Structure formats: structure tokens, C-alpha cells
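*Asks:* test case, fold it:
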Amino acid sequence: MTSSTIPMLDPLDGFQYEGPSGLIICPSPDHARFSLQCSDKNRAAASRILGRPLPESVSAMWGDPFDLECLCLGPGEWQLCLPEEQVSDLKKRFDRARSDFPHSLVDISHRQAGVRIEGPGAALCLQSGCPLDLENRPDGWCTRTLLSRVPITLIRTAPDRFRIEVSLSQAPFVMEWLVAAARQQDAIARLEAGGET
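*Replies:* Take a look at the predicted model:
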């Protein structure tokens, strides 16, 4: 009996927007995602496995998903993002430490997708559907929040560059909502400049 593998469809395949102002909305490059949980007293042990200290403050983060990114999303809870080729080694290192300290490491790659939004007006576009004030949020900041009532993880990596982590089922809606908000933003800018919509 032969077995076959059904490839997973990318819900954001083909989505891309680039506005006249240079604002870009597109899927973020794919990477693996893990949820890591451990107690405060075991944080140092988990940090040694990762090679650098886990962020202690909620909303703090370090790294990038092309190497290793760590987001502190709650007390004792982090999300790790890393290239697929590093997954096996990460899992082995935590498996070897399972008897040394209690922790939970769960692969959540199958349930999330990433959306990148960057360029002039990125924060303003997000602000139209996010209840948080993004004006003074620093680079290297992350949080759980809502975008048009959809739960997301919002990550700011530069003044005009954000990444959204969202469930696969909600990813197309989030992308379409952002594109609609960006187009409205562009239309308002043209009106203010005295042009046509």
C-alpha cells in the first residue's frame, strides 16, 4: 500500500499589495513556530539551551525568525520563531533537558501564518483597526492584541515595519482588511492633496 502526502495550501498565496506611497503588505517568509512555557525558576535553564537569556518582561523580544526570534507573550510564556532547518536541533536540546527542568515546548507552526506590513503609514494603517496606541511603541516590541476583532500577535521590528502572527483560518481576512485600510488611507491622502480618488 502506498501512502501519499497532501501538501498544505498556503492561505496567503498570491496576496500582495504595494501602495503609491510605498506601503507594502504581503505574507512574511515562512518559518517554524514554537510555544515555550516554563516557570521563573527554570528560565535560566531554558535560556542556556537557547544560548541567550529569555526576555523577562512581557512584550520584550530579541532576534529575528531567519536565525532565532524570541517573543515574551505572557508571564512564563514565549514564542520561538526559527528556520525549519534548525527545528530538529532545537527539539533535541529541549528533549535532553526534559528530566532536568519542567517545561513545555509545543510546535504551533501548523496553526499560524505571518503578514508583513512596512513602509510609510504602516503604523497608521494598523491603528485604524487596532485598539493600541502604536505611536510610541519601541522597535523590538511585541504584544497580543486585536485587529478588527481578530486576535493577533503584533511585532514591531522597525519604525515603519511590523509583522502580524495570526491563525491560518483568519489570515486571509486580516490580509484583505489591511489592504482595504491601506487603499482608504491612500484615497484620503489623494483627496488632501487635491487629486482624484
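*Asks:* going forward, measure contacts and count neighbours with C-alpha atoms only.
*Replies:* Will do.
*Asks:* Arg96: neighbouring residues, count only.
*Replies:* 9 (other Cα atoms under 10 Å).
*Asks:* hmm, I typed the wrong one, I wanted Gly74.
*Replies:* Neighbourhood size, Gly74 [other Cα under 10 Å]: 16.
*Asks:* how about Glu192?
*Replies:* 10.
*Asks:* tell me the contacts of it?
*Replies:* By Cα atoms under 8 Å, 6 or more residues apart in numbering, the contact list for Glu192 is empty.
*Asks:* roughly how far does it sit from Gln127?
*Replies:* Per Cα to Cα, to the nearest Å, Glu192 is found 19 Å from Gln127.
*Asks:* before we move on, what about Glu69?
*Replies:* Taken as Cα to Cα, the span from Glu69 to Gln127 is 24 Å.
*Asks:* now Arg48
*Replies:* 37 Å.
*Asks:* with neighbour numbers in mind, choose between the two.
*Replies:* Using other Cα under 10 Å as the criterion, Arg48 and Gln127 rank with Gln127 on top: 16 against 11.
*Asks:* SS state for Ile155?
*Replies:* The assignment at Ile155 comes out as strand when based on DSSP: H, G, I helix; E, B strand; the rest coil.
*Asks:* wait, it sits on Trp141?
*Replies:* Yes. Counting by Cα atoms under 8 Å, Trp141 is a contact partner of Ile155 at 5.8 Å.
*Asks:* the two: which is more packed in?
*Replies:* Neighbours were counted for Ile155 and for Trp141 using other Cα under 10 Å; Ile155 has more, 22 against 19.
*Asks:* what is the burial count for Trp177?
*Replies:* Trp177 has 17 neighbours, counted by other Cα under 10 Å.
*Asks:* check the one 4 residues further on too.
*Replies:* Counted with other Cα under 10 Å, residues neighbouring Ala181 total 18.
*Asks:* another sequence for comparison is provided below:
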Amino acid sequence: MNVRIELTYMTPKGTKTAFSSEEMPAAKALLLAEDLEKTGRAREITFVDNYENQWKTKDLKKQIEAIQTEPHEVKIYFDGGFDLPTKKSGLGCVIYYEQNGKSWRQRKNALVEELETNNEAEYAALHLAVKEMELLGIHHGPVTIAGDSKVVINQLKGEWPCYEAELNQWADRIEEDFSRLGIDPTYEAISRKYNQEADRLASQALKGIEISSVLEL
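*Replies:* This is a model prediction of the structure:
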């Protein structure tokens, strides 16, 4: 969870001005705010996230404590494979997250038959990950999304145009889910070398091997 600090600064002679910091992790913001309060010159300290939610110091501490009980520090890997002869697609996703002071990994794959291209399979794999993320109760926070599909990553980042109607529909569906869940996505393009878990899950799905597991790391 990232926030910025907003405050009023007052000199010993009563001259006032307003300050707003850059965004930073909430725990760091609390440390800085507490240090500023010791000067006796910081007034009306407020913490604001990128959704414009606001907290005072006491409330932000409670919010951080609550976050620890929910999945956070979330990173998703996704991959999709399309088999042209059978017109079947294998979808795979891996979700890493922290919860209650522990690290977890969730793996999920699926076999689907209604898709037409490999790019569609890639989008469908990410959509599968989003649905699994929702089932885990992940919401209102940052999520890193990593994949080796330059088409999906760059189109969702807005860096590449999307001319295919089918891909536009997938992109809209995913973005609508993120908006509904309050997710702030960061997209990361990676090589296949670093996406082997999701790739393996997609390949296993094409072979009819179904996988759904959660593991404490």
C-alpha cells in the first residue's frame, strides 16, 4: 500500500504553508510523519492513497494491521498456449502473495475450446488469474502482472494499439475487473525463461492434466 503525506507546516512565528510528498510505502510514510511531528511544526498530517482515500496517523496504523491479514504483495504470472490442430487452449497462472506474515503460491490451469488464436489464449490465461485473485480476496491494492506475451502486456499498458475485436473484448473485461476490485496493476514483460511455471501449467492443461494448488513457501 502506497500513500503520500499531506500536511501544513508552520514556522515558530506562525507562517504556514502546505506540503505534499511523493508516494511511498505506508510504513515509511508513518515513520516520516512521526519524525515530522517531533519538530512541533507539522500540522494536520493526512495520508492519501492513489484512490484519494484519506487517513490520520491512528487510522493508517489500523489499516496497515488489517492489510497484513489479507493477501498483499501480489505478483501474477500467466501464460496461454493454443493448439491449432485441436483448436484447444491451455491456460496457466501462478499467484504469489503474502498473508499473515507468510508467503504463499497459488497455481491454477484450465483447458478451454472456444478460443481462436494464441493471443486470445494469453488474454484468457490472465483473465483466469484475475478470477483466482478475486477468489483469494485480493482487492484495493497494487498487483504486479508478469508475462511473456508482448501483445497482452503492451496492449494493457496502452503502448500498443489493439485492432482485433476479440482481444479488445478480453482487455475490456480484465480492466473492468481491476476497476471493480480496486486493483492498481503494474505490467512487467518477461522472457519465457522467467515464465516457466505458468508455461508448464498451460502445457499440462493441453495434456488434460488439471492443477489447482496452494502452497506455503
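*Asks:* need the TM-score between these chains.
*Replies:* Remark: TM-score between the superposed chains equals 0.31 [TM-score structural alignment, normalised by the length of structure 1]; 99 aligned residues with a Cα RMSD of 5.1 Å.
*Asks:* so the residue nearest to the spatial centre of structure 2 versus Asp35 of structure 2, what's the distance?
*Replies:* The centroid of structure 2 falls nearest to Val143 when counting by Cα atoms, centre = their mean (1.1 Å). According to Cα to Cα, Val143 of structure 2 stands 30 Å off from Asp35 of structure 2.
*Asks:* please identify the longest helix in structure 1, counting by residues.
*Replies:* Across structure 1, the longest stretch assigned as helix under DSSP state H is helix 171-192.
*Asks:* for stretch 187-206 of structure 2, buried residues please.
*Replies:* The neighbour-count check on stretch 187-206 of structure 2 (16 or more other Cα atoms under 10 Å) flags 187-190, 195, 197-206 as buried.
*Asks:* who's in contact with it?
*Replies:* Stretch 187-206 of structure 2 is contacted from outside by 77-81, 83, 88-94, 107-111, 144-150, 153, 156-157, 210-211, using Cα under 8 Å, 6+ apart.
*Asks:* go with 7 Å
*Replies:* If you take Cα atoms under 7 Å, 6 or more residues apart in numbering as the criterion, stretch 187-206 of structure 2 is touched by 77-81, 89-94, 109-111, 144-148, 150, 153, 157.
*Asks:* and these, which are buried?
*Replies:* Burial by neighbour count, judged by 16+ other Cα under 10 Å, picks out 77-81, 89-94, 109-111, 144-148, 150, 153 from the contacts of stretch 187-206 of structure 2.
*Asks:* can you map out the helices along structure 1?
*Replies:* Using DSSP H, the helices of structure 1 run over 43-50, 87-96, 122-127, 171-192.
*Asks:* right, so the ones you listed: which one is the most enclosed?
*Replies:* Ranked by mean neighbour count under mean count of other Cα atoms under 10 Å, the helices of structure 1 are led by helix 122-127, which reaches a mean of 20.
*Asks:* check which helices and strands it sits against.
*Replies:* Counting contacts by 3 or more Cα pairs under 7 Å, 6 or more residues apart in numbering; DSSP states H and E, helix 122-127 of structure 1 is packed against no other helix or strand.
*Asks:* quick one: the strands in structure 1?
*Replies:* In structure 1, the strands defined using DSSP state E lie at 17-18, 24-27, 32-37, 61-64, 68-74, 77-82, 104-107, 112-118, 141-147, 150-158, 161-167.
*Asks:* out of the ones you listed, which comes closest to Ala187 of structure 1?
*Replies:* Taking Cα to Cα, strand 17-18 is the member of the strands of structure 1 nearest to Ala187 of structure 1, at 13.9 Å.
*Asks:* what helix or strand is Gly92 of structure 2 located in?
*Replies:* Element membership of Gly92 of structure 2, judged by DSSP states H and E, is strand 88-99.
*Asks:* next one: that strand to chain centre, how far?
*Replies:* In terms of Cα atoms, centre = their mean, to the nearest Å, the centre of strand 88-99 of structure 2 is set 13 Å apart from its chain centre.
*Asks:* Thr144 of structure 2 and Leu215 of structure 2, how far apart?
*Replies:* Taking Cα to Cα, one finds Thr144 of structure 2 at 19 Å from Leu215 of structure 2.
*Asks:* and the helices in structure 2?
*Replies:* Under the criterion DSSP H, structure 2 carries helices at the ranges 26-38, 57-68, 118-135, 150-156, 165-181, 196-206.
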